[in-house]
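A.B. asks: no letters, just coordinates:
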């Protein structure tokens, strides 16, 4: 984007229904993605969130202050054109899911992993029909083909917008199960994020937290919570 285009050039921001989606206009000019595709959003609430981000811009446009717009752009310009590949990559997390790799010691960590991670695996079994088996150590132990197929199917059925959100829920947590748990409201998103950091939190409890590392963790936590918000915007039925 050129310096000229970085300046705010519009007065009003509006949302309008367009076909099966919703468009955002700046002084009646429809917004486009960086790749010049129409920025057509799947729900009104998402369109309103995008409009609010643009309306909040002052003298110059700051893309970093528009996370919903950026996620929508990624869904349209990137995920839409490689949907199968992205879905396959995310589904593959099931065979190496974070929740299945357990410590052999100390006993307190072993118990903490069992107490906090087993309920998520039970939920995946009950909700998604996928029983993943935990094991000790870091050596790969393949999961059953049936369980992996049951996890992969709903990933491939996601829209490009849902898949863009799901990508961050899974990749940031390191767990396909926790990605589903966040997307389907098993527990509060912040609680699920802390489950993904159980081992790190254990280490911090023993040896203390590094300030610089904590700053990076906070960046990732905010990105995870944004991904959950974007998923909710994708799935909203409000008109």
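C.D. replies: Okay, I see it. Keep in mind that what you see is a predicted model, and the values were worked out from it rather than measured.

A.B. asks: C-alpha from now on. contacts and neighbour counts both.
C.D. replies: OK.

A.B. asks: please enumerate the strands of the protein.
C.D. replies: Using DSSP state E, the strands of the chain run over residues 13-18, 21-26, 29-30, 40-41, 101-102, 135-136.

A.B. asks: which helices and strands sit right next to the helix ranked longest in the chain?
C.D. replies: When the chain is parsed with DSSP state H, its longest helix is helix 211-235. For helix 211-235, the elements it packs on are helix 44-55, helix 67-77, helix 160-173, helix 176-183, helix 189-196, judged by 3 or more Cα pairs under 8 Å, 6 or more residues apart in numbering; DSSP states H and E.

A.B. asks: quick one: it to helix 44-55, angle?
C.D. replies: 130 degrees (axes from the mean of the first three to the mean of the last three Cα atoms, to 10 degrees).

A.B. asks: starting at the chain centroid, how far to helix 211-235?
C.D. replies: Computed by Cα atoms, centre = their mean, to the nearest Å, the separation of helix 211-235 from the middle of its chain amounts to 8 Å.

A.B. asks: that helix to helix 160-173, inter-axis angle?
C.D. replies: 160 degrees.

A.B. asks: another structure for you, compare them:
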């Protein structure tokens, strides 16, 4: 194995950072009539009655892409008499990325992912119910296979209570991958990881191997199995599934908007240099 850059070596030795804190708030009455989107310099802002939307810390909420700004505006436009901010995932994610209430760095979030990885839901197969284990092998196995091929690593699974080993090479590859994203994208990625309880499933979504609905179904595989055996509470299951899907979808919109912005910026650089 090649020597690790100092930054990555530090990630492999560090402990899990402080818990990430997302900015959600109590409900309040709607105080605006309309929403809008404006371009400011090379970024986009959301307006409420022509006033610029700000974060809880008073910063103007600015994002890198028009589609993301319009999606945030749509969240505000969809509110009725009462603003229910805990359901406004895009606004919450962007507020958190800008205000950074946990005072985290990209390295902190990367460490969080690396520590979480060994407890990933997909790495723990049932050792008590053979039928459930077979279902996990059928449903989760292809995602683990995809992960190994995509990142050129080897990853074992556990069939007991002990976490499976994660090699130093795998941790180094993942550290490099995570640190290739900017802070807003990493913040959004952590939001998705916490919803799915699985960095593996979130990676598959980011890489477009899975869509949010598929990822949520795989994350809830054991619960679905038990519900099929013992029954379910009407509506509660569907509501929870829809909420998780919305969280993952919001995370992906922020991540992909960030990636597309940086890709476009990188492509434009040679053109500017040649002028």
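C.D. replies: Nice, thanks for sending it over. Owing to the predicted nature of the structure, the values given are computational and were not obtained by experimental measurement.

A.B. asks: so which of the strands of structure 1 comes closest to residue 151 of structure 1?
C.D. replies: Residue 151 of structure 1 sits nearest to strand 101-102 of all these, at 17.9 Å, using Cα to Cα.

A.B. asks: which residues of structure 2 does the closest one align to?
C.D. replies: Aligned by TM-score structural alignment, strand 101-102 of structure 1 falls on residues 124-125 of structure 2.

A.B. asks: so what touches that stretch?
C.D. replies: Contacts with stretch 124-125 of structure 2, where a contact means Cα atoms under 8 Å, 6 or more residues apart in numbering, come from 133, 136, 137, 157, 158, 159, 160, 161, 163.

A.B. asks: wait, what's in contact with the third one?
C.D. replies: For residue 137 of structure 2, the contacting residues are residue 125, taking Cα under 8 Å, 6+ apart as the criterion.

A.B. asks: any idea which of the helices and strands packed on helix 211-235 of structure 1 is most buried?
C.D. replies: Highest mean neighbour count of those: helix 176-183, a mean of 26 (counted as mean count of other Cα atoms under 10 Å).

A.B. asks: so what secondary structure elements neighbour that helix?
C.D. replies: Here helix 176-183 of structure 1 touches helix 107-128, helix 160-173, helix 189-196, helix 211-235, going by 3+ Cα pairs under 8 Å, 6+ apart.

A.B. asks: could I get these as CSV with distance to residue 202 of structure 1?
C.D. replies: Formatted as CSV, these follow (distance: least, Cα to Cα, whole Å):
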stretch, distance to residue 202 of structure 1
helix 107-128, 7
helix 160-173, 16
helix 189-196, 11
helix 211-235, 14
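
A.B. asks: residue 190 of structure 1 pairs with which position in structure 2?
C.D. replies: Residue pairing (TM-score structural alignment): residue 190 of structure 1 is matched to residue 213 of structure 2.

A.B. asks: from residue 236 of structure 2, how far off is that match?
C.D. replies: In this view, residue 213 of structure 2 and residue 236 of structure 2 are 17 Å apart by Cα to Cα, to the nearest Å.

A.B. asks: one more: residue 158 of structure 2?
C.D. replies: Using Cα to Cα, residue 158 of structure 2 is found at 31 Å from residue 236 of structure 2.

A.B. asks: go on, residue 77 of structure 2?
C.D. replies: Distance from residue 77 of structure 2 to residue 236 of structure 2, by Cα to Cα: 26 Å.

A.B. asks: right, and the helices and strands packed on helix 211-235 of structure 1 - which one's nearest residue 25 of structure 1?
C.D. replies: Residue 25 of structure 1 sits nearest to helix 44-55 of all these, at 8.0 Å, using Cα to Cα.

A.B. asks: fine, thanks again, bye for now.
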